[in-house]
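Asker: Mind folding the following:
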Amino acid sequence: MASHPPSKCCIVGVKHEGEAVGTVEKVGGYDAYITYPKDGSSKNAVIIFPDFMGYELINARLIADQLAANGYFTIIPDIWLGDNVPLNWNPSRQFNLGQWMGKHGPDTVMPIAEAAIKAMREDYGVEKLGGVGYCLGAKYVCRFLAEGKGLDVGFIAHPTAVTSEEVRGLGGPLAIAAAETDDLFPAPKRHETEAILKDMDVPYQISLYSDVDHGFAFKADLKDAKVRFATETAFLQAVNLFDHFVKAG
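Answerer: Now for the predicted structure:
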């Protein structure tokens, strides 16, 4: 595998502050958070595959709104069907991550994601589409970045459960934001991923951020200046990627 399976570090973090400006609508028959750029255009777009907390967590919606502010029609499909993992779970809350994973594997998630991408293309007039994936969501960016699967370019942060085969199947540019301390995407896995990408004919970028651990791009403590720098820079990494391969592509 190019990254390890999920563990408890995937479901701890900090809830961010702010108010979302988008709306929840049906996209391809499933709930999704939708937010538009200032000009109302949906030509250039991004789909976000969130981590375990799902599309309802304010962190995900604020990221979507920030992408919209940078000119991208953005949606977050409800890939967990409302069954989001509680943030900062602990055993006393009687939540079993293994059981949850059994209910929300690719067989369940892929049809939801496929329906959202199809609707974005056909119903919203999206011409170029980038994908963002955090933690387990990175797996679906890689899958849909395969040739002809729907995405034109992908950005993933602290990936979880991505297989080597999924990396080898990429058909478009990929950028990766990696944490200095990450048991699920440690240095050996980063190097394995880099070795695969080096032999492929797709543009790629791997950026390593110091002073942060797994989840930093999605649910880090932004009161820490070093962490905030990494989180904000990783977001700009994604925007720069999309500006080159979505807007200009």
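
Asker: contacts and neighbour counts: CA atoms only from here.
Answerer: OK.

Asker: Can you name every helix or strand that the helix or strand that contains I76 contacts?
Answerer: Under the criterion of DSSP states H and E, I76 resides in strand 73-77. Counting contacts by 3 or more C-alpha pairs under 8 Å, 6 or more residues apart in numbering; DSSP states H and E, strand 73-77 packs against strand 30-35, strand 44-49, helix 58-69, helix 106-122.

Asker: Show me where the chain has its helices.
Answerer: 58-69, 97-103, 106-122, 137-144, 164-168, 187-198, 216-219, 225-242 (DSSP state H).

Asker: to compare against the first, here's another:
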Amino acid sequence: MADEENATRAPESDAQEVSGIPGDTRPDQGAASMGEHCTTDRPTPAGQTPTGEMTKFNDIDVYITKPADYPSSPSKLLLLLTGGTGVHSANNQLQADRYAEEGFLVVMPDQFAGNPAPTTTTASGPAEAHPSIIEQVKLGVANVAKAFTIDMWLARHTPEKVLPLLHSVITSVKEEFADAVANGGGIYAVGYCFGAKYVLLLASDLHKDVAAGQRAPEAQAEEGMVKQGPQIKCGVIAHGTQISAEDMAGAEVPMCVVAVEDDPLFPDHIRNEGLEAMKARKLDYEFRVYDGVPHGFAVLGDYADGGIVEKQGEAFEQMLAWLKEH
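Answerer: Predicted structure coming up:
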């Protein structure tokens, strides 16, 4: 396991703005719900165009991208779960293409059923270095409005809604790409931001009523309720949001965790408690905490800061190596 790195404030810390309402606290999540990077794409790298295609599995939009030599050469099946920007984001599609270039057949489902997160971009120009009191009040009101909008959106995309959708796609994938699933000995999964929580849930031995969306994961199970076992073989998560220590503790497959130091959306105490639970259960896992980067840095997209771009590449290589090793 990699050692944690010493953290410094990210040069583009404005990108780490959170959408939590001031003073609002949530169990295990501090004051944050989602941030700019969960809901707004960075500029798409110049000259790059997605090479995969959109299709539908059980009326669910899915982006599929394949290695150039598939099916002539064997491939492994990778389920990619995005942040709030969703399946139609060019950056997310290009991210999926990068895994396909490395030999994975990638399935990226629309886990939001056609309703990606509302953008949190509101600024029309550069921020004032020392805004006036009136401007500060306006900014505060705008942030509360953004928080309310995001929280309303999150209320429509809970595990009870998302898990049945993902299980439906997985059922179709096992039929459509049985060769790739068999070649990898199961389904691999990677999740960014919002999608990270669901990689952990798919890696857990969930009760069947939870998987079917009939009960929240944290709700009390009825005695004798049947479990269904993990749906993936191996998982990777990057700067997750809305993750609890229990989500991490429930994982039963090899897991790689990419995190950001002092990330209010994935607090250190939640991450450390979850990692301790993994260690106690002797789960095969690794983690790295990246410093000097904003939440969401691992998602493909351009930054003016070359240091962030470099660490974005490092994170991809770390995540890719984990998938290939397992």
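
Asker: Give me the TM-score for these two chains.
Answerer: With the length set by TM-score structural alignment, normalised by the length of structure 1, the two chains reach a TM-score of 0.90; 245 aligned residues with a C-alpha RMSD of 2.2 Å.

Asker: since we're on D59 of structure 2, how many residues are nearby?
Answerer: Here the number of neighbours of D59 of structure 2 (other C-alpha atoms under 10 Å) works out to 11.

Asker: Please determine how far the most centrally placed residue in structure 2 is located from G296 of structure 2.
Answerer: When structure 2 is reduced to its mean C-alpha position, the nearest residue by C-alpha atoms, centre = their mean turns out to be Y192, at 2.1 Å. With distances taken as C-alpha to C-alpha, to the nearest Å, Y192 of structure 2 is found 8 Å from G296 of structure 2.

Asker: OK, contacts around S75 of structure 2?
Answerer: 67, 103-105, 179-180, 183-184 (C-alpha atoms under 8 Å, 6 or more residues apart in numbering).

Asker: about what we covered before: adding mean neighbour count and distance to D51 of structure 1, write the helices of structure 1 out as a markdown table.
Answerer: A markdown table is the format used below for those (neighbours: other C-alpha atoms under 10 Å; distance: least, C-alpha to C-alpha, whole Å):
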| stretch | mean neighbour count | distance to D51 of structure 1 |
| --- | --- | --- |
| helix 58-69 | 22 | 9 |
| helix 97-103 | 12 | 12 |
| helix 106-122 | 18 | 12 |
| helix 137-144 | 26 | 5 |
| helix 164-168 | 17 | 18 |
| helix 187-198 | 15 | 19 |
| helix 216-219 | 26 | 8 |
| helix 225-242 | 19 | 15 |
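
Asker: Nearest to N88 of structure 1, out of the ones you listed?
Answerer: helix 216-219 (10.7 Å; C-alpha to C-alpha).

Asker: so how far is that closest one off the chain centroid?
Answerer: The chain centre lies 10 Å from the centre of helix 216-219 of structure 1; the measure is C-alpha atoms, centre = their mean, to the nearest Å.

Asker: before we move on, the earlier item: can you lay out the helices and strands packed on strand 73-77 of structure 1 as TSV showing distance to W89 of structure 1?
Answerer: Formatted as TSV, those follow (distance: least, C-alpha to C-alpha, whole Å):
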stretch	distance to W89 of structure 1
strand 30-35	24
strand 44-49	21
helix 58-69	17
helix 106-122	22
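
Asker: Out of these, which gets nearest to L174 of structure 1?
Answerer: Here strand 44-49 is closest among these (C-alpha to C-alpha), at 13.7 Å.

Asker: I figured D28 of structure 2 hits S244, correct?
Answerer: Yes - using C-alpha atoms under 8 Å, D28 of structure 2 is in contact with S244, at 6.0 Å.

Asker: Between the two, point out the one with more neighbours.
Answerer: S244 (20 against 16).

Asker: Just tell me what that one corresponds to in structure 1.
Answerer: Aligned by TM-score structural alignment, S244 of structure 2 pairs with T163 of structure 1.

Asker: before we move on, what about K324 of structure 2?
Answerer: K324 of structure 2 maps onto D243 in structure 1, by TM-score structural alignment.

Asker: Next: A96 of structure 2.
Answerer: That one, A96 of structure 2, aligns with A64 by TM-score structural alignment.

Asker: unless I'm mixing things up, its match is touching N70, no?
Answerer: No - applying C-alpha under 8 Å, one finds A64 of structure 1 not in contact with N70, separated by 9.9 Å.

Asker: how many neighbours does the closest residue in space to A96 of structure 2 that isn't next to it in sequence have?
Answerer: Leaving aside its sequence neighbours, A96 of structure 2 sits nearest to V106 (C-alpha to C-alpha, 6 or more residues apart in numbering; 6.3 Å). The local packing of V106 of structure 2 (other C-alpha under 10 Å) involves 29 other residues.
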